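# Quick check, what structure comes out for this input:
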Amino acid sequence: MKIVALVGESGTGKSHKAMNLASSKGIRYIIDDGLLIHDAKRIAGKSAKRETTRLSAVRRAIFQFDDHCKEVKEAIERVKPDQLLIIGTSNKMVQNIARNLQIGEIDEYVYIDAISTKEEIKLARETRLKHGKHVIPLPTVEIKRDFSGYFLDSVKTIIRRREHEQETEIGEKTIVRPTFSYMGRFTISNRVIIQIVEHTCHLHEAIATVQRVRLHKHEEQIKLDLELSMHYGTFIAKSAEEIQISVKEALEHMTRLHVISVNIHVKSLNFLN
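The predicted model follows:
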């Protein structure tokens, strides 16, 4: 197995460039921040960006947690890639990753300033330092269930395949803001979340009153139980489904939190016009 390392300081745009570099070299497996990725799908591992402290994120990224390391090692042995791209902030980091995963020595080093312009690196640094944004080279659906932080956006890029220069592919990356950041820890108060829920509910003509909003929050994932009073004559099942969808969409759009469930409890009917 040939191992290629993409090396660059934190915040210089490595993950953003990784998909194009891998495509140009015919590499289909990538290790980035604790994840083993194959063709934009997570094969094994956990993202270091889901960690709540910088120290645990570094340990996750270099596979110092035994169960995590074992999972990725077994996956590599199972899929047997002929080439592998490892992304890291220094030669020492990628060497530590290779050693911990017991996959051999690094065969080739590619440095970020060789594949990015000074302007691109400068922009990447500013984006990281000013806005705390990170890029994960996976579609949002691949990381949404267990990511600890806020989803900011998804980016689609056109990748030109090396073996067929006219053949292109659409790749998707996710821009996130982890719970750890150069800008400190980001939190959204429960009261703000409840106010968004109440406002969204009151936009529906079927609802008479929002009696209670119960919020269950774990890291940056939330479950909601809504106790509502609806107007008499309302098609309850259909209205409840519409409310579920609109509450989830409003919260995820305004807060970038991951809403796991919205449970509707119709406690009473309002007979007054």
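# rest of the way, CA atoms for contacts and neighbours
Noted.
# Let me see the ranges of the strands in the stretch 51-200 of the chain.
For the stretch 51-200 of the chain, strands defined by DSSP state E, counting those that start in this stretch occupy the ranges 83-88, 108-111, 134-136, 149-160, 168-178.
# Tell me, how many residues neighbour residue 11?
As a burial measure, residue 11 scores 21 neighbours (other CA atoms under 10 Å).
# can you tell me which residues contact it?
By CA atoms under 8 Å, 6 or more residues apart in numbering, the contact list for residue 11 reads 124, 125, 127, 128, 129, 134.
# Weed out the non-buried ones from these.
Buried by 16 or more other CA atoms under 10 Å: 124, 125, 127, 128, 134, out of the contacts of residue 11.
# could the strands of the stretch 51-200 of the chain be laid out in CSV, adding distance to residue 100?
Shown next, in CSV, are the strands of the stretch 51-200 of the chain (distance: least, CA to CA, whole Å):
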stretch, distance to residue 100
strand 83-88, 13
strand 108-111, 18
strand 134-136, 22
strand 149-160, 27
strand 168-178, 25
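# Which among these is found nearest to residue 262?
For the strands of the stretch 51-200 of the chain, proximity to residue 262 was assessed by CA to CA; strand 149-160 is nearest, at 18.7 Å.
# now that closest one: how far from the chain's centre is it?
The chain centroid and the centroid of strand 149-160 are separated by 10 Å, computed with CA atoms, centre = their mean, to the nearest Å.
# got the buried residues for it?
149, 150, 151, 152, 154, 159, 160.
# Next, the contact list for the residue lying closest to the fifth one once chain neighbours are set aside, please.
Just to be clear, that refers to residue 154. When the adjacent residues along the chain are set aside, residue 154 lies closest to residue 174, with 4.4 Å between them (CA to CA, 6 or more residues apart in numbering). When the contact criterion is CA under 8 Å, 6+ apart, the partners of residue 174 are 135, 136, 137, 138, 139, 140, 151, 152, 153, 154, 155.
# One more, please, to line up against the first structure:
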Amino acid sequence: MEIICLIGKSGTGKSYRAMQVASLYNIDCIIDDGLLIYKGRVVAGVSAKKEKTKMAAVKRAIFYEDEHRRQVKEKLNELNIDRILILATSLNMVEHITEALNLPNKYEVINIEDISTKEEIETARRQRLKEGKHVIPVPVFEIKRSFSGYFIDSIKNIIVRDNKKQNVEKTIVRPTFSYLGKFTVSETVIKNIISYIVERETDALKVDTIKLDNREEGIEVAIYVTVKGLCTLNKLAETVIKKIKEEFEHITGINIINIRFIYKDLKLR
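Below you'll find the model as predicted:
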């Protein structure tokens, strides 16, 4: 197995450049901050960016915990890949990762300074220090369930692979160990936002009660409504649910696992 390492200090833009390097070396598999990423999908691991302290994040990134290490090793064996890109802050970190995952200890090293300008590195550092932004080289939909309740954004770039242009999306998060990380939205505010969206979208539904089931990956929502007049309920509910998910997740960063409408009453006009 061939190992390529992208080395750079924390906040210098390694994760931002990961897909570019992977494309250049025709690599499908990336190890970054505790995650095993294969063809743009998270296939194993837990992100160090979810940890509450920097020390816990470091341990997660070098696969210090037995179960985390076992899960990623099993997936690597299953994939049977011949080339991996490892993102790390130092050669010492690379050695910890390769030892933990039983990977070869011979590797090619690329320094972030070799592929990014001083200005680009300074911009990345400024975004990390002043805004607490961290990049994960996967699309938002791959990671948002794991980061429900965090500030999440996305960036898109074009890379060339096999002489074809590809749009690549990366996710930006603010972890709990940055000064802007996970935040809390009260249940009252959540219910008010959902109720407002429902009654703004249609006057055929009156919200009576909203019940929430909080889970680590997000919330499940049950909306009890009174139906006012005759309408095609299934189609209406589908439209309103789509609107709630789009707007609520954009406003709060909280992932909605599912939404159910429960019809309590029917009032004919």
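# Give me the subset of the buried ones among the contacts of residue 11 of the first structure that lies in helices.
With helices defined by DSSP state H, the entries of those inside them are 124, 125, 127, 128.
# hang on, the earlier thing: mapping onto the second structure, list which of the contacts of residue 174 of the first structure remain contacts.
Shared contacts between this structure and the second structure among the contacts of residue 174 of the first structure (both residues aligned by TM-score structural alignment, their matches' CA atoms under 8 Å) comprise 135, 136, 137, 138, 139, 140, 152, 153, 154, 155.
# so the last one makes contact with residue 170?
What it means is residue 155 of the first structure. No. Under the criterion of CA atoms under 8 Å, residue 155 of the first structure lies out of contact with residue 170, with a separation of 10.0 Å.
# what do we get in the second structure for residue 81 of the first structure?
The alignment partner of residue 81 of the first structure in the second structure, by TM-score structural alignment, is residue 81.
# ugh, typo on my part, it should be residue 262 of the first structure
Checking with TM-score structural alignment, residue 262 of the first structure has residue 259 as its match.
# what number of residues lie near that match?
The local packing count at residue 259 of the second structure equals 19, with neighbours defined by other CA under 10 Å.
# Next: residue 178 of the second structure.
Applying the criterion other CA under 10 Å, we find 20 residues in the vicinity of residue 178 of the second structure.
# Now do the contacts for it.
Contact partners of residue 178 of the second structure, counting by CA under 8 Å, 6+ apart, are residue 132.
# now for it: what does it line up with in the first structure?
Under the alignment defined by TM-score structural alignment, residue 178 of the second structure is paired with residue 181 of the first structure.
# do residue 232 of the second structure as well
With TM-score structural alignment as the matching criterion, the partner of residue 232 of the second structure in the first structure is residue 235.
# longest helix anywhere in the second structure?
Secondary structure of the second structure per DSSP H: the longest helix is helix 233-252.
# What is the neighbour count of residue 213 of the second structure?
Residue 213 of the second structure: 10 surrounding residues under other CA under 10 Å.
# element containing it?
Here residue 213 of the second structure sits within strand 205-215, counting by DSSP states H and E.
# With the first structure overlaid, report how far that strand is off on average.
By mean CA distance after the TM-score superposition for the first structure, the fitted strand 205-215 of the second structure averages 2.1 Å away from its aligned residues in the first structure.
# Now do the same contact list for the spatially closest residue to residue 83 of the second structure that is not a sequence neighbour.
The shortest distance from residue 83 of the second structure to any non-neighbouring residue, by CA to CA, 6+ apart, is to residue 2 (4.6 Å). Residues in contact with residue 2 of the second structure, defined by CA under 8 Å, 6+ apart, are 82, 83, 84, 104, 106, 107.
# burial count for the residue nearest to the first one when sequence neighbours are not counted?
Excluding the flanking residues, the one nearest residue 82 of the second structure by CA to CA, 6+ apart is residue 1, at 4.6 Å. Each residue near residue 1 of the second structure was counted by other CA under 10 Å, and the total is 11.
# Which is the succeeding secondary structure element to the strand holding residue 213 of the second structure?
Downstream of strand 205-215 of the second structure, the next assigned helix or strand under DSSP H and E is strand 218-228.
# on average, how far is that next one from the matching bit in the first structure?
Relative to the matching residues in the first structure, strand 218-228 of the second structure has an average distance of 1.1 Å after the fit, by mean CA distance after the TM-score superposition for the first structure.
# tilt between that strand and strand 205-215?
In terms of direction (axes from the mean of the first three to the mean of the last three CA atoms, to 10 degrees), strand 218-228 of the second structure departs from strand 205-215 by 160 degrees.
# Quickly note the distance from the most centrally placed residue in the second structure to residue 81 of the second structure.
For the second structure, the residue lying nearest the average C-alpha position, counting by CA atoms, centre = their mean, turns out to be residue 143 (2.7 Å). For residue 143 of the second structure, the distance to residue 81 of the second structure (CA to CA, to the nearest Å) stands at 23 Å.
# what do you get for residue 6 of the second structure?
18 Å.
# quick one, which of those two is more surrounded?
With neighbours defined as other CA under 10 Å, residue 6 of the second structure and residue 81 compare such that residue 6 has more, 25 against 14.
# what about that one, distance to residue 18 of the second structure?
In terms of CA to CA, residue 6 of the second structure sits 8 Å off from residue 18 of the second structure.
# got any residues that touch both of the two?
If you check residue 6 of the second structure and residue 18 against CA under 8 Å, 6+ apart, the residues they both contact are residue 87.
# any idea where the helices of the stretch 1-150 of the second structure begin and end?
Secondary structure of the stretch 1-150 of the second structure, counting by DSSP state H, counting those that start in this stretch: helices at 14-24, 54-61, 66-79, 91-100, 112-115, 118-131, 140-143.
# could you dump the ones you listed to JSON lines with distance to residue 213 of the second structure?
Converted to JSON lines, those look like this (distance: least, CA to CA, whole Å):
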{"stretch": "helix 14-24", "distance to residue 213 of the second structure": "34"}
{"stretch": "helix 54-61", "distance to residue 213 of the second structure": "28"}
{"stretch": "helix 66-79", "distance to residue 213 of the second structure": "28"}
{"stretch": "helix 91-100", "distance to residue 213 of the second structure": "38"}
{"stretch": "helix 112-115", "distance to residue 213 of the second structure": "44"}
{"stretch": "helix 118-131", "distance to residue 213 of the second structure": "31"}
{"stretch": "helix 140-143", "distance to residue 213 of the second structure": "20"}
